[in-house]
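1. quick one, structure for this:
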Amino acid sequence: MVADIALPRLAKIGAGAIDELGSVVAQLGIRRPVLVTDRYLDETGQAERLVKILQASGADAAVFSGTVPDPTAASLIDGLELVRRHDADGVVGFGGGSPMDTAKALAVLSANGGSIAEYKAPGSYSGSALPIVAVPTTAGSGSDATQFTVITDDETDEKMLCPGLSFLPLAIVVDFELTLTMPPRLTADTGVDALTHAIEAYVSRRASPFSDALALAAMKAISRHLRRAYADGADRDAREAMMLASTQAGMAFSNSSVALVHGMSRPIGGHFHIAHGLSNAMLLPAVTRFSIDSAVDRYADCAKAMGLVDESTAGREAADALVVELTRLCADVEVPTPHSYGIDQAQWEERLDTMADQALASGSPANNPRIPTHDQIVALYREIFSSAARS
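-> Reported below is the predicted structural model:
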């Protein structure tokens, strides 16, 4: 099998990397960037810090801080107007997954036009787009290193997966010091999100030796450092390890794929406005248990990479240890069920068929080791609603 590999052209990774943003933008020939961020990063002065770095390099930067959580097609309108009014020649995504997804969508729409729905899977877009520079502030989404963006349809609440090389940032600036103030809940949700990326990339039907190496490295780091980062946000070693693992996991699934967890997670976020990483965490143990018989050795490799068992442990025993650990990890970082999160059971039930349809339509479940039916997805949604995954 020939693996198709796509990565950012340039990466600056490490403490203080943010100070090199100006030189990165200049190296790409961007003179009029739009910095795409959210209101929090704008109001706390962090966006202004980046503007000054860009200005020092000779760039004329404008700021769009209207990104919303789980961006929708409608939320792109003002940003698209600013990109065009500024005559931008590039976009800088600054923040978590939502600003990153917004920046990617703006880069494509401003150069090629149309509605974002025209770019959703199963299509793949590799046409004209403004160059994208990604500066993540959370250790989880991995969007800085992927050729995907996710935008919600305002009318149907469908989280549309939009793939293609044109959504891949040309450069990334990954500075773990930007994550030191992340609160514990965000640390947990994004950390489990990164672990989900790594595991799904590894067990995916589209995995390759290239993506395997990145995924296993990410799993190893996350298993050692997520609880530490959750317990003590000032733990620099843990923060640095988690930030690098997030980027590695992003590169892994961008060049492999995600699978059933993500396919089921997007509808939860779209319909009930649960953060993407948290909805992944709600699903991860149950979906892993559902899938394990179809890829025992691959799941066993995950357990061994995470240090849960030694290399001599038999495949089934190791794979079962992975499910136990995922259940324990989600308990340790206090992942709620949909019920304890506050979702009404009647509303949950009435949307199960639609969510299952949307999960299947995304294409991600087809990459899973065990490809589910519509009814099996509905059953999994019911399983996770009020009961923590069984160990």
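
2. contacts and neighbour counts: CA atoms only from here.
-> OK.

3. tell me the SS of the residue nearest the centre of the chain?
-> Centroid check for the chain by Cα atoms, centre = their mean gives residue 141 as the closest residue, at 2.8 Å. Secondary structure assignment for residue 141 (DSSP: H, G, I helix; E, B strand; the rest coil): coil.

4. could you also give me the structure for this second sequence? I'd like to compare it with the first:
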Amino acid sequence: MLTPRKIYWPPINLVGPGSVKMVGEEVQKLDLTKALLVTDKVLNSNGVVKAIIEVLDQAGVAYAIFDDVKPNPTTTNVHDGFSKFQQEGCDFIITVGGGSPQDTGSGIGILSTNGGSIAEYEGMHKSKNKSVPIVAISTTAGTAAEVTINYVITDEARKLKMIMIDPNALPTIAVNDPELMLGKPKGLTAATGLDALTHAIEGYTAKGAFELSDAIAYKSIELIGRYIERAVENGQDLEARSGMGWGSFIAGLSYSNAGLGIVHSMAHQLGGEYDLPHGVANAMLLPYVMEFNIDACPEKFADIARALGVDTSKCATVEEAAKLAVEKVHQISRAVGIPSLRESAFRVEDVEKLAEQALKDACTGANPKPVTKEDLVGIYMTAYNDAPVLAV
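-> Next comes the predicted model:
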């Protein structure tokens, strides 16, 4: 409490069923002329983008569409989007989708006011100028990229995910409307939901955690634990979608200010090397990293168990309660159908390279305990071999 904090989140946040309908009115207040709508081809063909366009048309907001975003967005995506932004004479950005369109839009926004190549902004606080305004509309309860200062772009040449941590990329308006999330496939709902849970758990245990981040991360864990299986089972369950939407949203506010950890460091390498979806990569690693980190803050892991609805009253020690959190996350992952690392494209012969890159990742420094390359190799291999985690 004696440490001064600078807390980042978007100035305007629209949250809850129907909140996307408020976008037009909010954009009108910003005195902007034309948006580049950044999305992917699936969302541009399945009716989600059409719903956004109807809101923009009603408000008289001009736009051009860029829908070439890949699931793991690349430097090419960002530079192509920036070219479209310039050609169309746009002065702000609207992102529609999960983390991929959000991250691409952040990259385009930074280039629009800073120039250069997006690779120049890898790392922390590399840009000088604030992005053009971004209206970030989330369609999944997962990445929370719509509320964070982080974005991730894949360098195709190096097969490496570049991590950018930059307050200048923070959106002006964030929108988290669960009605846009209805009907999403089970696999996508599971992966994005475990991504959100990873954010909440890593935000709660990160070195940079503090009073506010702890409070909202804990609540996020509660919400996700309560609703994730319902949301996966029934894609039309608006209450479950709303609970997951709130859980993802506030997890983003937590980790954007507290930091993450080596789940993300290691998952970024799986995405960069094998193009694995980010949420799946996080989910496959989360319980194994939790087990590794328990001795750094067992009280917090015991809290996580309780937030997930586990009865820890019969545990003789805080360490026993903490281990129940690991087992509960395993149970959730199995219940929603998350595959194992062995079932993915992961190759054992790559593990040394992946661990070395993960050690250098921007998220590693926030992990609650120090790690070595050998530690990271061990976690990858434990996840790959699916060594049992002992339940209390």
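
5. got a list of what whatever residue of the second structure lines up with the residue nearest to the centre of the first structure touches?
-> Aligned by TM-score structural alignment, residue 141 of the first structure pairs with residue 143 of the second structure. By Cα atoms under 8 Å, 6 or more residues apart in numbering, the contact set of residue 143 of the second structure is 98, 99, 192, 195, 196, 199, 248, 252, 279.

6. residue 151 is in contact with the first one, correct?
-> When you say that, I think you mean residue 98 of the second structure. No - using Cα atoms under 8 Å, residue 98 of the second structure makes no contact with residue 151, being 11.9 Å away.

7. mutual contacts of these two, please.
-> residue 145.

8. out of the contacts of residue 143 of the second structure, which are shared with the first structure?
-> Retained in the first structure: 98, 99, 192, 195, 196, 248, 252, 279, out of the contacts of residue 143 of the second structure (criterion both residues aligned by TM-score structural alignment, their matches' Cα atoms under 8 Å).

9. please name the nearest non-neighbouring residue to the fifth one.
-> Which is residue 196 of the second structure. residue 142 (4.5 Å; Cα to Cα, 6 or more residues apart in numbering).

10. how close does stretch 77-85 of the second structure sit to the first structure?
-> Its aligned residues in the first structure lie a mean 1.4 Å from stretch 77-85 of the second structure after superposition (mean Cα distance after the TM-score superposition for the first structure).

11. what's the offset of that stretch from the middle of its chain?
-> Counting by Cα atoms, centre = their mean, to the nearest Å, stretch 77-85 of the second structure is centred 22 Å from the centre of its parent chain.

12. quick one: that stretch aligns where in the first structure?
-> Mapped onto the first structure using TM-score structural alignment, stretch 77-85 of the second structure spans residues 75-83.

13. and for stretch 283-295 of the second structure?
-> Aligning stretch 283-295 of the second structure against the first structure (TM-score structural alignment) gives residues 281-293.

14. same thing with stretch 9-29 of the second structure?
-> Counting by TM-score structural alignment, stretch 9-29 of the second structure lines up with residues 7-27 of the first structure.

15. and the contacts of that stretch?
-> If you take Cα under 8 Å, 6+ apart as the criterion, stretch 7-27 of the first structure is touched by 31, 50, 53-59, 133, 135, 145-146, 168-177, 240, 244, 251.

16. buried stuff in the longest helix seen in the second structure?
-> For the second structure, the helix with the greatest residue count under DSSP state H is helix 211-233. Residues of helix 211-233 of the second structure classed as buried: 213-214, 216-233 (neighbour count, 16 or more other Cα atoms under 10 Å).

17. now stretch 114-122 of the second structure
-> 114, 118, 121, 122.
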